[in-house]
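Trainee: Predicted model, plus sequence, below.
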Amino acid sequence: MKLLKALAPAAALIALPAMGFAQDDGPVPGVNPSTDSVFVFNSLLFLIGGFLVMFMACGFAMLEAGLVRAKNVTMQLTKNVALFSLAGIFYYLIGYNLMYPLGTWSIDGILSGVWGPGVLEAVGVTADAADDYGYASTGSDFFFQLMFCAATASIVSGTLAERIKLWPFLIFTILLTAVIYPLQASWKWGGGFLDEAGFLDFAGSTVVHSVGGWAALAGALILGPRLGRFGKDGRVTPFPGSNLALATLGTFILWLGWFGFNGGSQLAMGSVGDVADVSRIFANTNTAAAGGSVAALILTQLLYGKPDLTMVLNGALAGLVSITAEPLAPSLGGATLIGAIGGVIVVFAVPMLDKLKIDDVVGAIPVHLLAGIWGTIAVIFSNGDATLGTQLYGIVVVGIFVFVVSGVLWFILKMVMGIRVSEEDEIAGLDMAELGMEAYPEFSKG
């Protein structure tokens, strides 16, 4: 509160929207100080939001490490570090300019005409050059958008755990972060045809979360379930995770990171109105997570006679995914209800996937795909500019594109180099079979 009061006078001076300039060490001739401040505050929002979303990589790693069996923990940690690093490189080399064509389309509204590495603004921007850099630094924008790209890849990792080879997974990650994710994101956030059609997705229930979910679903169908998971008689054998404390820690880290995910997507902090909106987004994001968690807690008690911690954790995450498409417009009560429905979706969707014999180790498909679809539809209940037909149109277009392209890539990888480890390696655990090291050497037997 004290910080907000301290910032209020400065924010009041910059309440009118204006293009920003890069700040030098001292006053720059010809630069409006209030406009300069807009540039600084907007860039700061991107940077703070970006490192919060980056911390979600830790959350994904801890969640997955806790929900897989002990013999596969090191593999999940390795995949999460590697996928984040590969995303950082290939989003720079291809993805960023593919996602933001800035009006340069080779196919209007569909395919960017710019294929090449991202370029940041020059060091020491002068007054004459400042107009070229818009309302925030390109470095802060690139960093922020990269974190979203990496988060999409993290979603796929958990679903396919415990039976996929490392290198085919990483090759798919490269293609996902360099081409698949940026291309479909350009259709909405790059000013493409979905944006022109009026499709609304504030921070990515569809553009980020359902994309990861569709890619994971395609991989799970081609990869197949873990050995012994589904019996011929229809019985489902539970494979308990190795460390629910880690899974809980991962969930809270993701919950924290989501404030950057949704709050940073306001894309501006240069006015009183912007700061008020970011604050509202934070509050709605938090209450949606709470709604999803409590809904899962109560529902599992009613259905199974005892609460299920893994469902409660995924309920919170589903609430977060559900509110991501529109975290600004709903009231606190509306946001809580949207999140609660996400939690309900998870509780019913997990056993539904089991009946379909789709093996999703961490529940990423219910959380990110199904709750992402729900959240995108739920926009119509609070945002008067949204229509059901347009929202469904965006969901279907992105879903078909990502599922088909991902399925083709998974199939090619399966045919060319194989994507699944041998039965012996799967039984022994991927930590030793693929990496030759264990996360818990004293306790990982059996």
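Mentor: Cool, got the structure. These numbers come from a predicted model, not from an experiment.
Trainee: all contacts plus neighbour counts: C-alpha atoms, from now on.
Mentor: Noted.
Trainee: count of neighbours near residue 389?
Mentor: 12 (other Cα atoms under 10 Å).
Trainee: Over to it. Which of the three states is it?
Mentor: helix (DSSP: H, G, I helix; E, B strand; the rest coil).
Trainee: biggest helix in this protein by residues?
Mentor: Taking DSSP state H as the criterion, the chain has its longest helix at helix 33-67.
Trainee: what distance separates it from the middle of the whole chain?
Mentor: 12 Å (Cα atoms, centre = their mean, to the nearest Å).
Trainee: which strands and helices sit next to the next helix or strand after that helix?
Mentor: Downstream of helix 33-67, the first helix or strand assigned by DSSP states H and E is helix 73-90. With contacts taken as 3 or more Cα pairs under 8 Å, 6 or more residues apart in numbering; DSSP states H and E, helix 73-90 sits against helix 33-67, helix 138-159, helix 166-175.
Trainee: before we move on, back to that, got the angle for the longest helix of the chain vs helix 138-159?
Mentor: 20 degrees (axes from the mean of the first three to the mean of the last three Cα atoms, to 10 degrees).
Trainee: Taking helix 73-90 as reference, get the angle to helix 33-67.
Mentor: Using the same axes, to 10 degrees, the inter-axis angle of helix 33-67 relative to helix 73-90 is 150 degrees.
Trainee: Show me what helix 33-67 packs onto, helices and strands only.
Mentor: With contacts defined as 3+ Cα pairs under 8 Å, 6+ apart, helix 33-67 has these neighbours: helix 73-90, helix 138-159, helix 244-263.
Trainee: For these, give me a markdown table that also has mean neighbour count.
Mentor: Below are the helices and strands packed on helix 33-67 laid out as a markdown table (neighbours: other Cα atoms under 10 Å):
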| stretch | mean neighbour count |
| --- | --- |
| helix 73-90 | 21 |
| helix 138-159 | 24 |
| helix 244-263 | 23 |
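Trainee: Just send these back as TSV, with distance to residue 166 too.
Mentor: Listed next are the helices and strands packed on helix 33-67 as TSV, based on distance: least, Cα to Cα, whole Å:
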stretch	distance to residue 166
helix 73-90	7
helix 138-159	10
helix 244-263	22
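Trainee: Beyond the one helix or strand residue 412 maps to, next helix or strand please.
Mentor: Here residue 412, judged by DSSP H and E, is contained in helix 388-416. On the C-terminal side of helix 388-416, the closest following helix or strand by DSSP H and E is helix 423-428.
Trainee: okay, now the one to match up with it:
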Amino acid sequence: MLKKSLLGLGALLLLFPTMAFAADGDPSAATLNMGLNALWILVAAILVLLMQGGFILLETGSTRMKNAGHVAGKTIFTVGLASLVYWAVGYGIAFGGDASEGLNKFMGIGNFFFDPSILAGEGDSYPSTIFFVFQLAFAAVSLSIAWGGFAERAKLSVYLIFTIIFTAVIYPIIAHWIWGGGWLAADGAQDYAGSTVVHLTGAMAAFAATILLKPRIGKFNKDGSANEILGHNQVFTSLSVLLLWVGWFGFNAGSAVSVGEGFFGYVAFTTQLGAAGGAVSALLISWLVKGKADIPTMLNGALAGLVAITASCAFVEPWAAVVIGLIAGVLVFLSAQFFEKIRVDDPISAMSVHGAAGVWGTLANGLFATQKLVDQVGVGKAGLFYGGGGEQLWVQFLSVVVCGAFAFAASFIVLWVIKQVSGLRVTEEQEIIGLDLSEHGTYGYPEALKRAGTNTTSL
């Protein structure tokens, strides 16, 4: 009975944080609100960080089993490295300094080696520590999107170097432009949770990598026709999409960074509609064109719907969220076919899911943003279909072009320099053997290796 009572009390303290404050006397409404905000943002940050599990399963399932251990291990390593780099440099560039002054319009200068106060200050809506963790999780997601362009052929050393530069400079500069009060924020650019900041940035880095690394062995024939290199586990990819879908509620609804009157619930609602629209339309278009309902296309459609609604989840009505998702699902199918035609080898469909859908989702605000929701969020103006004219659409277009071009150019230059100095790609022999053995000396599926007759103890 005592055990049950203690468990019940613990649950009440978790669900109703106001009880925890009672021990220190009657708290102010502001303190209670701050506590609730802090709790929600931390939960959202945890959801976003757990999306890395989705990326591990997505990249592993979409590639061959000889690279499975490498995919999982390098993801954990790069998230750890990115955390240190973002703490030391990236956060300061994204959110440091007064964004209204001089160079700070283009990049933050301050808060390097971030050393926050241990408690929230007077009048703060949430502790800066929790905001840092939340923003770090976003940076890690953008980095993991970029890895889609490196899959199955990049050296481990390239992951290390690119993680440092991407997390220290490339991603934070774009985050500063739109979220840190930079020049695009001053123009009223609407990107609620990162269709451009997170997804397009990662996709353009992936695009640069695919160009410089060139296609995997056996992907394209001499006549330009493509061979299908199947992923080894469709169950992994399906589970990955579910994990990412759930994590996306932290991504989008968490970006409200407050409990308030429950606006984060509306954001979660439109997020679900966008994802659903993407999954349905992608399956139907693949069925119509191919004659078979393609499961990988449907999974990519769900992710594309999530990517597209990420910019607009707080700005559009429910019917528009469905339309945005439906279009994203069709777009990801057509985009994947386009990239294959121009001989770009994108094993994880990063450019289609996060790039094409990210562009569409950002532009969609310029069409569907309502004045009521714009007033609620306090960013930009209404879209074309809601009496705002073309002004917001132009701002959205500008943000896509500038951010996409910067992310691609910066990533390309960094990777080109690495290629000249030490090389980007493993040798042909190493690629054929697989990155598990060639880069790590172990195998993600050791039992399968034993059945193949290889003595793992000597590796």
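Mentor: Right, received. Where do you want to start? Since we're looking at a predicted model, the values are computed, not measured.
Trainee: just to revisit the earlier point, which residues in the second structure does the longest helix of the first structure match up with?
Mentor: Aligning helix 33-67 of the first structure against the second structure (TM-score structural alignment) gives residues 28-62.
Trainee: And stretch 219-232 of the first structure, by the same measure?
Mentor: With TM-score structural alignment applied, stretch 219-232 of the first structure matches the range 209-222 in the second structure.
Trainee: The helix holding residue 412 of the first structure vs the second structure, mean deviation?
Mentor: Compared with the second structure after the fit, helix 388-416 of the first structure shows a mean deviation of 0.7 Å (mean Cα distance after the TM-score superposition for the first structure).
Trainee: That helix maps to which residues in the second structure?
Mentor: The aligned range for helix 388-416 of the first structure is 393-421, by TM-score structural alignment.
Trainee: Could you work out the end-to-end span of stretch 220-233 of the first structure for me?
Mentor: Terminal residues of stretch 220-233 of the first structure lie 21 Å apart, using Cα to Cα, to the nearest Å.
Trainee: same thing with stretch 108-125 of the second structure?
Mentor: End-to-end distance for stretch 108-125 of the second structure: 22 Å, by Cα to Cα.
Trainee: Aligned to residue 173 of the second structure, what sits in the first structure?
Mentor: Structural alignment places residue 173 of the second structure opposite residue 183 in the first structure (criterion: TM-score structural alignment).
Trainee: got a list of what residue 8 of the first structure touches?
Mentor: Residue 8 of the first structure makes contacts with residue 272, as judged by Cα atoms under 8 Å, 6 or more residues apart in numbering.
Trainee: roughly how far is the strand or helix carrying it from the heart of the chain?
Mentor: Element membership for residue 8 of the first structure, per DSSP H and E: helix 2-13. Remark: helix 2-13 of the first structure is offset 31 Å from the chain centroid, using Cα atoms, centre = their mean.
Trainee: Quick check: the gap between residue 404 of the second structure and residue 312 of the second structure.
Mentor: As judged by Cα to Cα, residue 404 of the second structure and residue 312 of the second structure stand 18 Å apart.
Trainee: Looking at those two, which is more packed in?
Mentor: Per other Cα under 10 Å, whichever of residue 404 of the second structure and residue 312 has more neighbours is residue 312, with 32 against 23.
Trainee: Just to confirm, what residue in the first structure is aligned with that one?
Mentor: Using TM-score structural alignment, residue 312 of the second structure pairs with residue 326 in the first structure.
Trainee: now that match: how far from residue 217 of the first structure?
Mentor: For residue 326 of the first structure relative to residue 217 of the first structure (Cα to Cα), the value is 24 Å.
Trainee: One more: residue 71 of the first structure?
Mentor: Using Cα to Cα, residue 71 of the first structure is found at 24 Å from residue 217 of the first structure.
Trainee: can you pull out the helices in the stretch 101-250 of the first structure?
Mentor: If you assign secondary structure with DSSP state H, counting those that start in this stretch, the helices in the stretch 101-250 of the first structure sit at 138-159, 166-175, 181-188, 193-197, 211-223, 244-263.
Trainee: So which residue is dead centre in the first structure?
Mentor: residue 151 (4.1 Å; Cα atoms, centre = their mean).
Trainee: How about the contacts made by it?
Mentor: 53, 56, 57, 208.
Trainee: circling back to that earlier point, report the buried residues of the match of helix 33-67 of the first structure.
Mentor: Neighbour-count burial for stretch 28-62 of the second structure flags 31-62 (criterion: 16 or more other Cα atoms under 10 Å).
Trainee: returning to what we had before: which among the helices and strands packed on helix 33-67 of the first structure is found nearest to residue 224 of the first structure?
Mentor: Residue 224 of the first structure lies closest to helix 138-159 among those, at 11.0 Å (Cα to Cα).
Trainee: after superposition, how close is the closest one to the second structure?
Mentor: In the superposition with the second structure, the average deviation recorded for helix 138-159 of the first structure is 0.7 Å (mean Cα distance after the TM-score superposition for the first structure).
Trainee: and the counterpart of residue 355 of the first structure in the second structure, how far is that from residue 221 of the second structure?
Mentor: In the second structure, the residue equivalent to residue 355 of the first structure is residue 341, according to TM-score structural alignment. For residue 341 of the second structure, the distance to residue 221 of the second structure equals 12 Å [Cα to Cα].
Trainee: Whichever residue in the second structure pairs up with residue 285 of the first structure - how many residues pack around it?
Mentor: Per TM-score structural alignment, the equivalent position to residue 285 of the first structure in the second structure is residue 271. When neighbours are defined as other Cα under 10 Å, residue 271 of the second structure has 30 of them.
Trainee: Over to residue 305 of the second structure?
Mentor: Neighbour count for residue 305 of the second structure, taken as other Cα under 10 Å: 39.
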